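**Student:** I'd like to go over a predicted model; first the sequence, then the structure.
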Amino acid sequence: MKSAVETLNPTRVRLTVEVPFEELKPSLDAAYKKINQQVTVPGFRKGKIPARVIDQRFGRGAVLEEAINDALPKFYTDAVNEGELNVLGQPDVDITEFNDGDELKFTAEVDIRPVIEIPDYSGIEVVVDAVEVSDEDVDKSLEQLRDRFASTTPVERAAADGDVVVVDLEASVDGDVLEDGLATGVSYTIGSGQLLDGIDEAVIGLEKGGSATFTSELKGGTASGSQASVKVDVSDVQERELPALDDDFAQLASEFDTLEELRADSRKRLERMKSYDQATQAQEKVLDALIELIEVPIPEKLLKDEIGTRTHNLEHHQFPQTGLTWETYLEAEGKTREEYDAELEAQAVKGIKTQFILDELVNKEKLSVNQEELTEHLVRRAGTSGMTPDQFAQAVVEGGQVPILVGEVARGKALAVVVEAAKVTDTNGEPVDLDDEEDEDGEEGAGTGAAEADADAESAVETADAEDESAKA
């Protein structure tokens, strides 16, 4: 077999392959054997039909076609390996010349990973938000904690903002009550915004036993997006009472004995959360800066397939689950379809660039993934999938997705290397240390340790990964 590679553009090549007829013999033998098992000819036992009889009965052309279909993948793969190509997706194959007894000639056009030069990235500088926790932040956190421990007491008065009402709902469209438009015994805190638009205005001022009707756009169900007439009956009005913010509350809501200890712990937790957010922000900004440094040609077919996959998932998975349509979705997003398509393409381009660049960094820095790192990543992914680690691991193995997870971990490590080399300062001009640290209590700082940095980086690149690994040749 002989092959040649013609570069069509930085992301696509054409392979020209010539195969001597004698190299097709194993596939021809396999074709005769396969046909032998599929057909019957009077006078011959199944599987024992001579080749000449098959040619006479079914045609030599059918055998040759079967042989070529069997042989092409191997010859294509041999040509790819010979050309040392890193291909993406499936090739477009065209048989240009073939006659029985003569050599087989075919071409295969396929996308390839572009050659990427990784420049010196040590000069990357980014600015991130400073970790600052104000007294107001602590007060807000404690108020949210108080809210969780609120109690309710039935009252004989009209419902007011902040009260809890127990209601029955009946939604109808064009005078017809919806089968899924009935709900009874629903507890709702007035002003929370967690139910239908317009319900607050309808129930405020109603006492126990009162009812009202209001109009609201349904956000889900069989009539999602429709304007519905909703009848609401109030079966109870309850006043919410917040516990006093004192030492007794601290003992009720936490392991601490005093309010001051609880307040100090709240401040510490908020600082950790902001440190985690700061580390994530640093990784995202460093990644953006790295992408800006490098010219990355984008394979057109890969981009088209990625956009198609994301759109398909939205239309056939997210929309049915949420009851949305393109019209209601775009209205909620405040975008036109053209604006959405432009943003989707930009996201897909960034995802493809991210994966190409970080994969090249993995090779350049000779990064590898050990079993412990893969297991930790698997456990994190299981947590976001709603499955146990064992269930998720089994699904990954059965689906042949282990290489994809390994790639995610490796790319996360590559990004962490770049972040470590970058100069990161906060908005106060202070340098941000993302190295592994331990706080004064001997605990790792949230999101600032090296392990956490790797984990955060893995998370940062997971959403940017755009290449469909299963489509690789």
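**Tutor:** Arrived safely, thanks for sending.

**Student:** going by C-alpha atoms from here, please, whenever you check contacts or count neighbours.
**Tutor:** Fine.

**Student:** does anything pack onto whichever strand or helix holds Arg272? Which helices or strands?
**Tutor:** Assessed by DSSP states H and E, Arg272 sits inside helix 259-293. If contacts are counted by 3 or more C-alpha pairs under 8 Å, 6 or more residues apart in numbering; DSSP states H and E, helix 259-293 sits against strand 125-128, helix 135-148, helix 247-253, helix 337-365, helix 402-421, helix 450-462.

**Student:** could these go into TSV alongside distance to Val237?
**Tutor:** Shown next, in TSV, are the helices and strands packed on helix 259-293 (distance: least, C-alpha to C-alpha, whole Å):
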stretch	distance to Val237
strand 125-128	47
helix 135-148	18
helix 247-253	26
helix 337-365	44
helix 402-421	52
helix 450-462	45
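
**Student:** any chance of CSV for those, columns mean neighbour count?
**Tutor:** Converted to CSV, the helices and strands packed on helix 259-293 look like this (neighbours: other C-alpha atoms under 10 Å):
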stretch, mean neighbour count
strand 125-128, 20
helix 135-148, 14
helix 247-253, 16
helix 337-365, 17
helix 402-421, 22
helix 450-462, 22
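
**Student:** to Ala212, which of the ones you listed lies closest?
**Tutor:** Distance to Ala212, taken as C-alpha to C-alpha, is lowest for helix 135-148 among the helices and strands packed on helix 259-293, at 28.3 Å.

**Student:** right, and the helix or strand after the closest one?
**Tutor:** Counting by DSSP H and E, what follows helix 135-148 is strand 151-154.

**Student:** list the buried residues for that following strand?
**Tutor:** By neighbour count with 16 or more other C-alpha atoms under 10 Å, strand 151-154 contains no buried residues.

**Student:** okay, pairing it with this:
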Amino acid sequence: MPSQFEQKENRVAYLNIELPAEEFKSSLEKAYQRNKRHFQVPGFRKGKAPYQIVVNHYGEGILYDDAIEYAFPAAYENALKEHDLRPYSEPRLNLVSISGTDGLVMEARFALKPEVKLGEYKGIEAYRPKVEVSEEEIDAKIKEAQNKVARQLPVSDRALEKGDTVTIDYMGKKDDVAFEGGTAEDFDLELGSNTFIPGFEDGIVGKNVGDEFDLTLSFPEEYHAEDLAGEEVVFSVVVKAATFTQVPEIDDDFVKDVSETSDTVEEYRAEIRQELEKAGADQADRVYERNIVEQIADNSEIVMSDFLVEDDVEREIQHQIQQFEMYGLRYEDFLAYSGQTLEGVRQQMMPGSRKNLDLAYTLDALDEELALEVTDEEVEAMIVKLAEQSQISVEEYKEKYLEGKEDSRDRLEHQVRSEKLLDLLREWSLATDVEPDHDHAHDHVHDEHCNHDHDHDHVHDENCDHDHDHEEDEE
């Protein structure tokens, strides 16, 4: 099964794959077996017509799609092995010729590993945000701690107030007829949360547990249900129960309940400040690292196929679709509601994807250039660190994530090298508190919720990582 390989511009491989007629015939027969139950040929019961009769009746082309599905994967893998190639993208296929008598000829185009010619990577001057912790931030963290140990108590001897959570039954009627979605029992509602249309929650404030009353209200003119938009309705409401949140006073007793190391409010504020400063410093380092690598990428020559970017964007879109489906929503509906198109979203994502891929492959090139060594002790220290982050023991971590996984050691070593590499880049660079031009710094940064697997994710946007953990091409 001959094939021809040619590398063209921007690291794109072209494979011309030929499948002889005798081999392609078996794929056509498999396609026939898969679909024969659907074929209705005069003189035969449905699904009983022989292969040649079906081909004569419908034409051979009715089997081509499924035959290619059977034939191509093995032919493609064999061609890759023949030329010792590793694709870095999904293949783009062009059908050159196809028939049962002459066989199958297809052209597969795919990305090779990007080529990076590193520029200067020492002495980089890059922006690192200042780390400052305000008293308001400390107050907010203390408020969080208060809320965690707060208690829900019943409202019994006063009128209802904003912030109370009420349990209600309600029925909404328009022209004395209950409307869809306007009735519920034992519904928990926080007053002041603006969950309901204007006036509903305010109408409950001041009432008491056990009260039954009507609220005459109007839906907003822009309400999504056209039959209710701007219409006057009446809600019959029963307040069945109510609770309020009791938060503890901020005193030394409270501190001893929520902190393992502090005994007084003053000590607790100092503890929180230290935690916030560490978190801020870690975040500043991530920003600093990204800015360093951005400049190194700008200093370097990177040749990359558009196929890599297209696949990266498609993975992100599929991830977003899955997230919508988790909540029972349709991505298509979101696009329509927001006035976007799928192709428009793709085009918006392209620059950010390319930017992040540039940074990822720049780091890969630096990793290869420096060839940092990793010791067994460093790998073990990484395991301890990851186990602590997962809040499990080292033994549990090894059993859950490492045992029985062939590439686990390689991935750990890669992670250790990545951290050592970034440590070196920070050491070799000069931090400045002069913030770069906003447009230049963020034009090509992914949305914060992107999700692209790559081992260098800590120099990308906080929630992004890219997957191209491939071996080097053999050329």
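**Tutor:** Okay, I see it. Predicted, not measured: the structure shown is a model, and the values here were computed from it.

**Student:** so which of the helices and strands packed on helix 259-293 of structure 1 comes closest to Ala382 of structure 1?
**Tutor:** Of all these, helix 402-421 sits nearest to Ala382 of structure 1, with 11.6 Å by C-alpha to C-alpha.

**Student:** what's the mean distance for the helix or strand just after the closest one versus structure 2?
**Tutor:** The helix or strand immediately downstream of helix 402-421 of structure 1 is strand 423-426, counting by DSSP H and E. Once fitted to structure 2, strand 423-426 of structure 1 is off its aligned match by 4.2 Å on average (mean C-alpha distance after the TM-score superposition for structure 1).

**Student:** ok now the helix holding Arg272 of structure 1, how far from the chain's centre?
**Tutor:** Remark: helix 259-293 of structure 1 is offset 22 Å from the chain centroid, using C-alpha atoms, centre = their mean, to the nearest Å.

**Student:** check stretch 18-34 of structure 1 too.
**Tutor:** 44 Å.

**Student:** and for stretch 361-371 of structure 2?
**Tutor:** Relative to its chain's centre, stretch 361-371 of structure 2 lies at 25 Å (C-alpha atoms, centre = their mean).

**Student:** specify, as a residue range, where that stretch falls in structure 1.
**Tutor:** Aligned by TM-score structural alignment, stretch 361-371 of structure 2 falls on residues 356-366 of structure 1.

**Student:** what's that stretch in contact with?
**Tutor:** Arg113, Ile116, Ile118, Ile291, Val296, Ser368, Gly407, Ala410, Arg411, Lys413, Ala414, Leu415 (C-alpha atoms under 8 Å, 6 or more residues apart in numbering).

**Student:** just to revisit the earlier point, now the helix holding Arg272 of structure 1: buried residues?
**Tutor:** 259, 262-263, 266-267, 269-287, 289-291.

**Student:** repeat that for stretch 305-323 of structure 1.
**Tutor:** Asp305, Glu306, Ile307, Leu314, Gly323.

**Student:** and the last one, what pairs with it in structure 2?
**Tutor:** Taking TM-score structural alignment as the alignment basis, one finds that Gly323 of structure 1 is matched in structure 2 by Leu329.

**Student:** hmm, back to that, chain center to the very next helix or strand once past the helix holding Arg272 of structure 1, what's the gap?
**Tutor:** Following helix 259-293 of structure 1 in sequence order, the next helix or strand is helix 300-313 (DSSP H and E). Averaging C-alpha positions (C-alpha atoms, centre = their mean) puts helix 300-313 of structure 1 14 Å from its chain's average.

**Student:** now swap in stretch 129-138 of structure 2 and tell me
**Tutor:** 29 Å.

**Student:** any idea how far apart the tips of it sit?
**Tutor:** The first and last residues of stretch 129-138 of structure 2 sit 19 Å apart, counting by C-alpha to C-alpha, to the nearest Å.

**Student:** against structure 1, where does that stretch fall?
**Tutor:** Stretch 129-138 of structure 2 maps onto residues 129-138 of structure 1, going by TM-score structural alignment.

**Student:** which residues are contacting the matching stretch?
**Tutor:** With contacts defined as C-alpha under 8 Å, 6+ apart, stretch 129-138 of structure 1 is touched by Arg263, Ser266, Arg267, Leu270, Glu271, Lys274, Ser275, Gln278, Asp426, Thr427, Asn428.

**Student:** equivalent analysis for stretch 70-84 of structure 1, please.
**Tutor:** Stretch 70-84 of structure 1 has contacts (C-alpha under 8 Å, 6+ apart) with 1-5, 15, 17, 19, 24, 27, 86-87, 108.

**Student:** rerun at 10 Å
**Tutor:** 1-5, 15-19, 23-28, 30-31, 64-65, 68, 85-87, 91, 93, 95, 104, 106-108, 110, 473 (C-alpha atoms under 10 Å, 6 or more residues apart in numbering).

**Student:** what's the answer for stretch 22-30 of structure 2, then?
**Tutor:** By C-alpha under 10 Å, 6+ apart, stretch 22-30 of structure 2 touches 1, 18-19, 21, 31-36, 51-52, 60-72, 98-104.

**Student:** please pick the buried ones from the residues you listed.
**Tutor:** 18-19, 21, 31-32, 36, 51, 60, 63-64, 66-68, 70-72, 98-100, 103-104.

**Student:** looking at those residues, which are in strands?
**Tutor:** Per DSSP state E, strands hold the following members of these: Glu18, Leu19, Ile98, Ser99, Gly103, Leu104.

**Student:** pick out the most distant pair among the residues you listed.
**Tutor:** Glu18 and Ser99 (11.8 Å).
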